[in-house]
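>>> Quick one, structure for this:
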Amino acid sequence: MKEILVLYYSHRGSVRALAEHVARGIHQVPGVAARMRTVPRVSTVCEAVEDGIPASGPPYAEARDLQECIGLALGSPTRFGNMAAPLKYFLDGLAGAWVNGTLAGKPAAVFTSTASLHGGQESTLLSMMLPLLHHGMLIVGLPYSEPELNATRSGGTPYGASHVSGADGNPEPSGDEIRLAVALGRRLASSALKLAEGG
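Now for the predicted structure:
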């Protein structure tokens, strides 16, 4: 069974919920499974402040997760139009993977959540792609052949799946947001499998 790494940071649960729907889409592709991983919080001086093992949820990502998986789905809440510090801190530590070409040629997709409708979702998704492009990854997005892109009144972009949690911080995505997240996972898994089997 080949695996896609679903790597995310979630502060209040919205990105985690989106990650679970992306994983559902991955599982819809025969022969592919999702490997869920997260990253620890960091302090204001960019040092890890969590224990080595999370109290609940998926384990923290390790270098071998990047090596063993055939694709990557990367998720973060939006922080002023950019990814959250814990995910950026993790990515900044991947110089070894960059030198070794661990991720080169593998497909990747991105997803995010914001509290407000115009909270910087698209700039966050685009900025999350930049380090992935430096690693030589192939970006998978959402085409407008997915009808929910035209129907959604909340999250969902051609750059990746997204969710608007609102002022109350509702972690559960809307119907359109869920369908787009599932479609993103399915597209990523299908692309990754074709690339892996094609050698």
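>>> drop to CA atoms for contacts and neighbour counts, all remaining ones
Fine.
>>> right, and Pro143 touches Gly160 too?
No - counting by Cα atoms under 8 Å, Pro143 sits too far from Gly160 to count as a contact (9.6 Å).
>>> More neighbours: those two, which one.
Ranked by neighbour count (other Cα atoms under 10 Å), Pro143 and Gly160 place Gly160 first, with 28 against 14.
>>> What's the local residue count around Thr157?
The burial count for Thr157: 23, using other Cα under 10 Å.
>>> Here is a second sequence; please produce its structure as well for comparison:
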Amino acid sequence: MPSPYVLILYYSRHGSIAEMAKYIARGAKKQTTVDVKIRQVPDVAATTTSSSPSIPDEGVPYCTLDELAQCHGLILGSPSYFGSIAAPLKHFLDQTSTIWMTGQLIDKPASVFTSGSSMHGGHEMCLQALSIPLFHHGMLVQSQPYKAKELMQTKTGGTPYGASHLATSTNNTELSTDEAALCEMQGYRLAKLIDQLNK
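Below you'll find the model as predicted:
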């Protein structure tokens, strides 16, 4: 029987979210009974159809609906655009009605992460927006506890709603020490919960 896996699913335009996903995966891999799949979604055209090739030119593979349906836990990431989800990820989520109707994500754990270019640029609103479809799917949305000292001391990203990164410029994909630690903790905690639920 294949091992349970956590799906780290994201959209990343400039690379910050992709970098966060690597740290989240690093944390999740510390729970050795759980596998990790990292997937992205393609860009969309103005008419909200996929505008990218079926295989990405670079980075991790695109996610399939089947990979989402079969995951044992989900960590969902998007840059914050005006406090909301990036259109490509929203377009992908809008296609999950069949998964919702069949209840394939019910009672599976999930968490969310984001990146934004200003301190008060809607990080927490984006994390809440990412959580809403997860609630509709009946998932168990996990928070980030204040037991983490990094959450209390961070001067950049980090929230109780999920990991975040303050990208002070378009090309700033380097995470602060606190941001990286919080990403790893988020991945580890979700993988640990998957392990506990699948015993």
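>>> what range in the second structure does stretch 6-20 of the first structure sit on?
Mapped onto the second structure using TM-score structural alignment, stretch 6-20 of the first structure covers residues 8-22.
>>> just stretch 145-164 of the first structure next, same as before
By TM-score structural alignment, stretch 145-164 of the first structure lines up with residues 147-166 in the second structure.
>>> what are the ranges of the helices in the first structure?
Counting by DSSP state H, the first structure has these helices, from start to end: 14-27, 63-68, 85-92, 95-100, 121-134, 148-151, 175-198.
>>> a markdown table for these, including mean neighbour count?
Shown next, in a markdown table, are the helices of the first structure (neighbours: other Cα atoms under 10 Å):
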| stretch | mean neighbour count |
| --- | --- |
| helix 14-27 | 25 |
| helix 63-68 | 14 |
| helix 85-92 | 17 |
| helix 95-100 | 12 |
| helix 121-134 | 20 |
| helix 148-151 | 16 |
| helix 175-198 | 22 |
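>>> To Ala55 of the first structure, which of those helices lies closest?
helix 14-27 (14.9 Å; Cα to Cα).
>>> What's the average distance for the closest one when superposed on the second structure?
Here the mean offset of helix 14-27 of the first structure against the second structure after fitting is 0.4 Å, by mean Cα distance after the TM-score superposition for the first structure.
>>> Report the buried residues of the match of stretch 145-164 of the first structure.
Residues of stretch 147-166 of the second structure classed as buried: 150-151, 156-166 (neighbour count, 16 or more other Cα atoms under 10 Å).
>>> of all those residues, which comes closest to His123 of the second structure?
Ser164 (6.9 Å).
>>> Relative to Tyr11 of the second structure, how far out is the closest one?
14 Å (Cα to Cα, to the nearest Å).
>>> can you check Leu175 of the second structure too?
Taken as Cα to Cα, the span from Leu175 of the second structure to Tyr11 of the second structure is 17 Å.
>>> aligned partner of Glu122 of the first structure in the second structure?
Aligned partner of Glu122 of the first structure by TM-score structural alignment: Glu124.
>>> wait, its match sits on Tyr161?
Yes - here Glu124 of the second structure reaches Tyr161: they are 6.9 Å apart, a contact under Cα under 8 Å.
>>> ok so, going back, which one's more surrounded, Leu175 and Tyr11 of the second structure?
Shown here are Leu175 of the second structure and Tyr11; by other Cα under 10 Å, Tyr11 has more neighbours (27 against 20).
>>> The closest residue to Ser117 of the second structure other than its chain neighbours: what's it in contact with?
Nearest residue to Ser117 of the second structure, sequence neighbours excluded (Cα to Cα, 6 or more residues apart in numbering): Ala167, at 4.6 Å. Taking Cα atoms under 8 Å, 6 or more residues apart in numbering as the criterion, Ala167 of the second structure is in contact with 16, 115-118, 173.
>>> Name the nearest of the buried residues of stretch 147-166 of the second structure relative to Gly27 of the second structure.
Taking these together and measuring to Gly27 of the second structure by Cα to Cα, the closest member is Ala163, at 12.5 Å.
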